[in-house]
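> One predicted model, sequence on top.
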Amino acid sequence: MEKDKRRERIIFAVLIALVIIINYPFLDGFLKKTFNDYEIANVTKVIDGDTLKIGNESVRLLGINCPEKGEKFSSDATEFLAEKTLGKTVEIRYGKTKYDKYHRKLGYVFIDGENVNLELVENGLANTYFPSGKNEYYPQFISAWRECIENGINLCKYSDDKCAKCIDLANWEITEQIVVLENNCNFSCNLNEWSVKDEGRKKFIFGNITLKSGESLSLTPKDFGKEYVWTKTGDTIYIRDSNSLLVLWETY
């Protein structure tokens, strides 16, 4: 009787081993997805410039923020991401927080060893975006943005509006959440459809406002329709003209 039970245990163990061997590719992929901070997957759809899908799951690209749908360069960013990734196998390296509040995965997308998120910044199709604080990727991303500024590509191109050299950031108080703009030219500047924006989605668009020579104006979170705008862990201010061209930017 004891021999029969022992034989049954051996047979059962052999069967389990065979199941593991036969299904190793599946199990290996499952374990990597479950216990590691990266994943190999096929891109099935591109939603916009900084969001794609792998199967039924959405992935929000970390370290960047692309223009919203309908904004200048939004379609360019989407097309760039699609050309780079759609239908291809990519490696997704996840951040410390794997999901956002919308249950999207959060990661850096690599293909053939190249960081696609970073390439979007290099091509002026995204600005840097590190709302949870600067990590090991930040130096590369801010360096790419500065180089993009030097090259004047897309989002990095400076305005040729005569008032672009007049409007200065007189004060930017993070604790008090106040932005003060001042006209330092000897003529008036109409700021209609100019914008002030953070790294993320918080954006203020001017109405038909004229700033006379020497005048200044202040913006608070209330103007943005928010409780706060500028994050204490680091942020960037972008001021753009009515054609979405860069007037000035500063970061901390």
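Thanks, I have it. Residues are numbered from 1 along each chain as shown.

> For the rest of this, base every contact and every neighbour count on C-alpha atoms.
Noted.

> hey, where'd the helices end up in the stretch 1-150 of the chain?
2-22, 24-35, 74-85, 116-122, 138-151 (DSSP state H, counting those that start in this stretch).

> center of the protein - which residue?
Per C-alpha atoms, centre = their mean, the C-alpha nearest to the average position across the chain is that of Ile64, at 2.1 Å.

> So that one is in contact with Thr128, correct?
Yes. Distance between Ile64 and Thr128: 4.5 Å, which falls inside the contact criterion (C-alpha atoms under 8 Å).

> which ones are touching the residue nearest to the centre of the chain?
Contact criterion C-alpha atoms under 8 Å, 6 or more residues apart in numbering gives Asp50, Asn117, Leu118, Val121, Ala126, Asn127, Thr128, Tyr129, Phe130 as the residues in contact with Ile64.

> Please apply the same query to Arg93.
Asp37, Tyr38, Glu39, Gly107, Tyr108, Val109, Phe110.

> what's the answer for Ile178, then?
Listed by C-alpha under 8 Å, 6+ apart, the contact partners of Ile178 are Asn171, Trp172, Ser218, Leu219, Thr220, Pro221.

> Presented hereafter is structure B, for comparison with structure A:
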Amino acid sequence: MIGCTQQDEHEFPRVPVTLDRAVDGDTFKVIYEGKSQSVRMLLVDTPETSHPKLGVQPLGIEAKEYTKQVLEQADKIELEFDIGQNRDKYSRLLAYVYVDGVMLQESLLEKGYARVAYIYPPNVRYVDQFEAIQKESQRAAIGIWEYENYVQEDGFHKDEYESETVADSNNDSGANVNSDQQPDRSCTIKGNINSSGEKIYHTQESPQYTATIPEEWFCTEEEAELAGFRAPKK
């Protein structure tokens, strides 16, 4: 993915800027046109760290620290604008951000610190590219994608994250001694009940398969569904 960005390096103009300070996982300040101005990365969204209503969201601090470290260690920071407006309603610069030639949006998506969001044409130059990277992170279940319902269409849901971490803790400490013993080697499907009482089954292709401690084992998906279990949401 990064190779594609580097090949297009001279296709669109980039503006060199100097870092002022990091603000959030997807926002920071630079010296642009002689003064400090905020930059909001196009097409991505990271969990909040200082939102007046949402407060600190899970993995928000990690996303912020990653962005801060990458920017502070950079020899060169550049902004690339899309064909639409280059400022939002808060007067923040809207841009694709390059750190020593590598697009920061791509790095955040690859690490599982960001989701593709705020898709407002015509500023959609790299949306397909970003969504392809996001799918790989979802498949690997890393970062914000580790917890099934944490990321939803309208943003990040702290309550879902916390319910799943509690379920994981309960599974680790109070699982049925016999539940993780396969009754038959051909029965590989794991049935798990989370803290909300949802019955979810995981096949060997599921991202959470290895980490799942089963309450029940099933030989087929049909068998799991007949027992009231559903497949994990994508």
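Nice, I can see it. The model shown is predicted, which means the values in this text are computed figures rather than measured ones.

> Any idea what the TM-score is?
After superposition, the two chains reach a TM-score of 0.54 (TM-score structural alignment, normalised by the length of the second structure), with 145 aligned residues with a C-alpha RMSD of 3.0 Å.

> With adjacent residues omitted, what lies nearest to whatever residue of the first structure lines up with Ile142 of the second structure?
For Ile142 of the second structure, the aligned position in the first structure is Ile153, judged by TM-score structural alignment. In this structure, Ile153 of the first structure finds its nearest non-sequential neighbour in Gly124, 5.3 Å apart by C-alpha to C-alpha, 6 or more residues apart in numbering.

> Please name the residues that touch the one you found.
With contact set as C-alpha under 8 Å, 6+ apart, Gly124 of the first structure has these partners: Trp145, Cys148, Ile153, Asn154, Leu155, Cys156.

> what does it align to in the second structure?
Following TM-score structural alignment, the counterpart assigned to Gly124 of the first structure within the second structure is Gly112.

> And its match, how far from Phe130 of the second structure?
Note on Gly112 of the second structure: its distance to Phe130 of the second structure, by C-alpha to C-alpha, to the nearest Å, is 12 Å.

> Nearest residue to Ser36 of the second structure in space, please, no chain neighbours.
If the residues on either side of it in the chain are set aside, Ser36 of the second structure comes closest to Val30, at 5.4 Å by C-alpha to C-alpha, 6+ apart.

> just checking, what residue in the first structure corresponds to that neighbour?
Using TM-score structural alignment as the criterion, Val30 of the second structure maps onto Ile54 of the first structure.

> and its match, what does it touch?
Ala41, Asn42, Val43, Thr44, Lys45.

> now, which of those sits nearest Tyr137 of the first structure?
Nearest to Tyr137 of the first structure among the contacts of Ile54 of the first structure: Ala41, at 21.6 Å, using C-alpha to C-alpha.

> Might one say that that closest one is in contact with Thr89?
Yes. The pair Ala41 of the first structure and Thr89 qualifies as a contact (C-alpha under 8 Å) at a distance of 5.5 Å.

> Please tell me how far Leu62 of the first structure sits from Arg104 of the first structure.
Distance from Leu62 of the first structure to Arg104 of the first structure, counting by C-alpha to C-alpha: 11 Å.

> More neighbours: these two, which one.
Between Leu62 of the first structure and Arg104, counting by other C-alpha atoms under 10 Å, Leu62 is the more crowded of the two (23 against 17).

> Tell me who's in contact with the more buried one.
The contact partners of Leu62 of the first structure, taken as C-alpha under 8 Å, 6+ apart, are Gly95, Leu106, Gly107, Tyr108, Asn117, Tyr129, Phe130.

> One more: Leu79 of the second structure?
Residues in contact with Leu79 of the second structure (C-alpha under 8 Å, 6+ apart) are Arg14, Val15, Pro16, Val17, Ala95, Tyr96, Val97, Tyr98.

> Compare those residues with the first structure and list the overlap.
Here the contacts of Leu79 of the second structure are checked against the first structure with both residues aligned by TM-score structural alignment, their matches' C-alpha atoms under 8 Å, and the contacts held in both are Arg14, Val15, Pro16, Val17, Ala95, Tyr96, Val97, Tyr98.

> Quick one: map the fourth one onto the first structure.
Looking back up the chat, that one is Val17 of the second structure. Taking TM-score structural alignment, Val17 of the second structure has Ala41 as its aligned residue in the first structure.

> try Gln57 of the second structure
With TM-score structural alignment defining the correspondence, Gln57 of the second structure maps onto Glu71 in the first structure.

> pretty sure Leu81 of the first structure contacts Ile47?
No. Checked against C-alpha under 8 Å, the pair Leu81 of the first structure and Ile47 is beyond contact range at 9.3 Å.
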